[in-house]
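# sequence and predicted structure, then a few things I'm wondering about:
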Amino acid sequence: MKTGTIVKVSGPLVVAEGMRDANMFDVVRVSDKHLIGEIIEMHGDKASIQVYEETSGLGPGEEVISTGMPMSVELGPGLVSTIYDGIQRPLEKLYEASGTNIQKGIEVKSLDREKKWKFEPKKINGDAVEAGDVIGIVQETAVVVCKIMVPYGLKGTIKEIYVGEFTVEETVCVVTDEKGKDVAVTMMQKWPVRRERPYKIKKTPDSLLVTGQRVVDTFFPITKGGVAAIPGPFGSGKTVTQHQLAKWADADIVVYIGCGERGNEMTDVLNEFPELKDPRTGESLMQRTVLIANTSDMPVAAREASIYTGITIAEFFRDMGYSVALMADSTSRWAEALREMSGRLEEMPGEEGYPAYLGSRLAQFYERAGRVVSLGSEERVGTLTAIGAVSPPGGDTSEPVSQATLRIVKVFWGLDASLAYKRHFPAINWLSSYSLYQDRVDEWADINVHPDFSEHRTEAMLLLQTEAELQEIVQLVGVDSLSHSDRLILETTRSIREDFLHQNSFHEVDTYTSLHKQYRMLKLILTFYHEAQTAIKAGVHIQKITKMDVIERIGRAKYVEELNVDKSYDEIESNIIKEITDLISKGADEL
C-alpha cells in the first residue's frame, strides 16, 4: 500500500505528498473516514486527488492510502433493475446502511455477495476457450439472460465446469491457460471505467433503433450503435424525451445515467419504470434497465465518474451480443464538473472556462458507442447506442459543450423553446434537426416497413420546408395573397405538425407508435394532400376543402389502437377520396 499525507484541501480536490509510487487514476482512500478518491494529476511526489464524497472536515496532515488499482466497476449478474450512485454503490444498500443521508466513507459492494444465482454451463470439460467465449448463462431477470464470459486475457482449456447455484465470487469454472496454470473463473469481472472494453471489429451501424416517437423514427432516425445529442433550453422537454426513448426504444438493455440532474427526475424514473409494461415482453421496464443516479446535490466529482461507470456497464451487455441504449442526462453537468475540477487544478482555461481537453473527453465518451463484433470464437454482434442531453445556458447552442458535441454525434434533435411554449411536444425543431444516418435508414425502412416509406418521408419534409418559406410571405402580406395550392400546403403541414409530429407521452395509445402505424399516418395526410390537389385543379375552393368532415378524423387517427390501424385507416382513406370526389362533382354542377 502506498501512503501519503494531505497538504491541501480545495473542495472536492485534495493534494497529497509522498505519493511517488502511486499511478494516475489509482483509487485512494482519504483520511481515517476512508473517503473514496481518484488520482487525476501527478507532480513529482504530489498527487492531486478528486474525492467522490463530501470533504468538509478534512485537513492537512491526514493520511491518504492508494489501493494501487484504477477506478473499476463490478460486472456480473445483479446489475439489471438496480439503481447505483455515480461510483457504482447500490443506493438501496446505502439506504439500509446509513438511512436517508449517505454517510461519509461508507463501503458497499456493487454486486450482492450473498445472493446465489443459478448457473447453467454452455461448455463441457476439455473445451478450448478464449476471452469473450460464453461458458454459461444466468437468468438475471424475467427478460434478461446474463451471459458469463471468459475474462479478457485468458485463453486455454476448461479443466472443470460446475452446475448449480453460486454467488458472484464463487468459482464456476476452472480454465487451464496456455502456460499450464489453472485459473478460477467466477461470474463477476472487474473492469477499469476509463478503458474501453475490447472487441474484434467495429461495424457500420445500419438498422433503425425503433423508438416509437414519430418525429424521431420517421424524420431524424438513429441507428442501433449510433450517437445522438438532444440540446435544448430549460423546460423544453429534454428529460421527458430521454425518458420516452428509454421506455420505448427497441433495445434489450437500457442504461440511464442521471448526471447532475434534479433528484425528482430520477424519482419519476424510479416510480414509472417498474409500473410500465415493455411493449416487446409484457414485463416491467425495470426488468431490463440499469439506473445510475448522480443528482445535482451529490458531490460534483462523482458526476465525472458516473458517465464512465454507465458506459462501461453498457459495454458489458454489448459484449454479450445485446442491443444497448445509453441515456446520459446531461453531459453539460458532466462538463461543468470537468470545469470545476480543472479550475481547482489551476489549469489554463479554454473557451468559457472549460478545460482545453473538453472536446477530446466528449469524443472519448461518444466513440465508445457503436456496432461491434464481440470477442470470442463464436460471432456475436452487439450494439451500444449513446444519446446525450445537452443543457446549454439560455438555450444557446453556440456554447462550447454543444459545439464540441455536434462535431462528434451524427444525430441532432434540436429542442425549441418556442415549440415548448406552444405545448408542442416533443419540441424537436424539424427545420434545425438532422440525422446523418438518414440514407442508411431509408434503405432499411423501404425493405422492412414499406417500399414507399422513404418517399413519403421526403415529400413530408419538403412540404414542411416549403411551409417555412410561405409563412414569411403570410407575415408580410397575409394568407389571402397565397394561391389555393399554397394554402393547401399550409393546411397539409398543419396536419403534419399537429397530427403527426405532436405526440402525447402521457396518452396510453399515443405514447408509442409502431413503424407500420407511422407509415399509415403519414400516408393518410399525403393522400389528403394529393386528392385535394386534384380538387383544386378541378376548380374547388380551398375553403370547402378545409371544412371537410374527414379532416377531424385524420386528426384523431393517432389515437387508434395498433390492432385497428389498417381497418380504421383504410376507412378514413376511402372517406377522403369520397368527400373529394363529391366536392369535384358539386363544383362541376355549379359550373
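Received, thanks.
# only C-alpha atoms from now on, for both contacts and neighbour counts.
Fine.
# start to end distance for stretch 536-554?
20 Å (CA to CA, to the nearest Å).
# I meant stretch 314-323, not that one.
From its first residue to its last, stretch 314-323 covers 9 Å (CA to CA).
# any buried residues in it, and which?
For stretch 314-323, a neighbour-count test (16 or more other CA atoms under 10 Å) marks 314-323 as buried.
# quick one: which of those residues sit in helices?
314-319 (DSSP state H).
# would you list those residues in TSV and tack on distance to residue 130?
Shown next, in TSV, are those (distance: CA to CA, whole Å):
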residue	distance to residue 130
314	22
315	19
316	17
317	18
318	18
319	14
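# this is the other structure I want to compare:
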Amino acid sequence: MNSNSKRTGSLISIQDSLVKARFFENVIMGETAEILVEGKFLQAEVLQVASDPKNAKAGIVEMQVFEDLTGAKIGDLVVFKGKALSVLLGPGLLTSIWDGLQNALYPLSEQDSYLKPGMKAPALDEEKLWDFTPSVKPGDSVCGGQVIGSVPEGRFDHKILVPFDFGKCKVHTIIESSRVNITQTVALVIDEHGKEHELKLVFSHPVKSPIPFMQRSIPNKTISTGVRVIDLLAPVAYGGTVGNPGPFGAGKTVMQHTLCKYALADIIIMAACGERAGEAVEVFKDFAELADPSTGESLMNRMCIFGNTSSMPVAAREASVFIALTVGEYYRYQGYNVILLADSTSRWAQALRERSGRQGDIPGPEAFPMDIPDQIKGMYQRAGADTASGGSLTFIGTVSPAGGNFQEPVTQATMDSTGGFWGLSQDRADAKKYPAIDPLVYTNSVYDSFISKEDREQIVKTLQEANDIDQTISTIGLKKVPVEKYVLYQKGQTIDFCVLQQDAFHELDACTRPERLQIINKAVQKLIETPIHFSNGEGEDEELKEQIKTEFDRLRLWWKDWNSNAKSETELASLPEQIEHFVLQEQYA
C-alpha cells in the first residue's frame, strides 16, 4: 500500500479518539493518516470508508487517533499517507525503549519532560554505524525475506533482509564490507518489471500483516523459565502461548521481571500495552540497571520495551501490541528464540471495547466487541516455532480481570486461545506466597514438562487431597482428622512451601534449572509415595499430631535452607537423602 500523491481531507466529527473526515480522492482501509492540530501532526488509522450521503463526489472516512486530540476542531486538515501502520525493522531494535508508536522515548525526553501530542522521534538511531558484510553479489537473484548481508548487534548476528513484500529481484549493485548507518543504501535491486529499488539496513513492515514462517512447526521444546511451579506443573514450549490472569497486586509484574531475567530465550520483548504508568516507569529504570545472569551483560542487551501506559490514548494500546508482535516475528525469522510479554491484554481489549462502542457496533458480553474471542485468538496465533529458521516466538499475555473474576470474556477467550494458563490467586498473594500461581485452579498446560506426566499428576493429586483435608480441618477441627490424613496434609504443605514457593530476590532460589528441578522432583516423589509411620507410644492423637507437625516443620526449615544454599553436587544430592531418612523416621541432620 503506497501512494506518492498527496491526498487530503478535513474533519467533520470528533468523538474522543474516534474521528470522521470528508475526502474527495481514493482512501484505503487500514492506511494511516495525519491530522493537523494546532500546528502538530497526530497519527491516525483508517477504520472504515463509506460514501458521503450529502455529496456524491465525496466519501466519509472513520479513523482512530493514536494521540491526544485536545485542541482539535472541525475542519482540521487530514493528510492520508498511503501506507498501513508499520514498524521499522533492522539493527538497533535491541536495547531500545519506545512509546506505543515506536517513537524512541529517550530522544523524546530530550525534547520535553512530558510526552505531548505530535512529538516524534526516529525509531532507530540514524547516526550509529554498523559493520555490514554482504552475502550476495551483483547478478544474484533474491526475493522477499532473503538475506543480503549481516551486521553484528551485540552478541547477535543480525541478518539484513530483503523486505518481505518484494517479489523476485536481481542484485544490481551491493557495497563491500564497510561501516554504514541505517539511512545509507547498501544494495540496489531490479524487480521483474525493470524497476530499481534501494535497500538499506532497515525497512518498514505493516504490523497487521504477519511476517511469514519459513516452516511452521508444533512447539515441542520446553523453555526453562527458572520458576519451579511453572516448569513443574504448567510449562511452556518455545513458540507456545500462555495466558497469565490475576487480580491487581497478585504479582504479575514481579513474575515478568523474573521471566525477563531467567527464562532461557535469546530475546525478550516487553509490551506495556496499557499497564499503569508507575509500574512501566519502574521497568524502564530497573531493567537498565539489571545484569543478565546468563551473560553478565546488561539485561537490556537482549531486550526491547514498548512503553504504552494506561495514561496514553486507548487506540495506541492496540498499535503497541501489534508492533511488538511484528518485532518478535522479525527476530524469529532470523532464527532466534523470542519471548513476548504483553501487559496487560485486558487493557488492550478495553481499548477495543471503547472503540467499538463509539462506532456503534452491537455489543457482546460486558460490552466487549462480539468478535473479541476471534481477535484474541488471532493475536496469539502469530506466536509459533519455525523449524526452517530455528527460531520461535513465545507469547505470554497477562490478563487483569476486574475483581479477579476469571469468568469475564477476555480471560475466558484467553483460556481458549492459549496452550498454557497461569492463574494467580488473591488468597495466595495475600498469604505472601510467590509466585501466587494456584496449582489447583486455572493452571494447566498442553506442553511437556521436564518431568514425566505421571509425576506431575501425582503432585497435583497430593496437593488436591491436602487442600481437601485443610478444608475439613477448617470445618470440623483437627481432632476429627485421622492421623494418616494429617500426614498427607503435611506432605502437601511441604510441597507447597518448599517447592512451589520461591524467593524472587535470592540469587540462588530465584532460578531453578532442569537438573536441579529433577533432583527436587525425585525428593518430592519419595515423600509422596512412601508411607511415614510416626510413633508416640500410648499418647493421645493430639500429641501425635503435634509431634508430626514438629517433625515436618524441621524438614521444611531444612529444605528451605537447601533451596538457598545447595550448590555443589554433594549438596544437591543431600535432598533426596534427607527425604529418605525422613520418611523412614531415622535420625537426620
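On my side now, so go ahead. What you see is a predicted model; the values in this text were computed from it and never measured.
# after superposition, what is the TM-score?
Here the TM-score for the pair of chains, by TM-score structural alignment, normalised by the length of the second structure, is 0.90; 565 aligned residues with a CA RMSD of 2.4 Å.
# looking at the ones in helices among the buried residues of stretch 314-323 of the first structure, which one is closest to residue 266 of the first structure?
Distance ranking of those against residue 266 of the first structure, using CA to CA, places residue 314 first at 18.7 Å.
# let's check: the centremost residue of the second structure is which one?
Nearest residue to the geometric centre of the second structure (CA atoms, centre = their mean): residue 341, 1.4 Å.
# show me what it lines up with in the first structure.
In the first structure, the residue paired with residue 341 of the second structure according to TM-score structural alignment is residue 327.
# I'd assumed its match was in a strand, is it?
Yes. Residue 327 of the first structure: assigned to a strand according to DSSP: H, G, I helix; E, B strand; the rest coil.
# can you pull the contacts of it?
Going by CA atoms under 8 Å, 6 or more residues apart in numbering, residue 327 of the first structure touches 242, 246, 254-257, 386-389.
# next one: residue 531 of the second structure
Contacts for residue 531 of the second structure were tallied using CA under 8 Å, 6+ apart; they are residue 583.
# now do stretch 198-218 of the second structure: distance to the chain's middle.
Using CA atoms, centre = their mean, to the nearest Å, the mean C-alpha position of stretch 198-218 of the second structure is found 19 Å from that of the whole chain.
# please identify the buried residues of that stretch?
For stretch 198-218 of the second structure, by 16+ other CA under 10 Å, it's 199-203, 205-208, 210-211, 213, 216.
# which residues of the first structure does it align to?
Aligned by TM-score structural alignment, stretch 198-218 of the second structure falls on residues 184-204 of the first structure.
# on that earlier part again, and of the buried residues of stretch 314-323 of the first structure, the nearest to residue 268 of the first structure?
residue 314 (21.8 Å).
# what does the closest one correspond to in the second structure?
Superposed on the second structure with TM-score structural alignment, residue 314 of the first structure falls opposite residue 328.
# who's in contact with that match?
Contacts for residue 328 of the second structure were tallied using CA under 8 Å, 6+ apart; they are 269, 338-340, 393.
# helices of the second structure, start to end?
Ranges of helices in the second structure, per DSSP H, are 105-111, 228-233, 252-262, 277-287, 314-333, 345-359, 372-380, 409-417, 426-430, 453-476, 483-495, 514-529, 541-565, 569-583.
# contacts only, for the counterpart of residue 148 of the second structure in the first structure.
Under the alignment (TM-score structural alignment), residue 148 of the second structure pairs with residue 135 in the first structure. Going by CA under 8 Å, 6+ apart, residue 135 of the first structure touches 121-123, 147-150.
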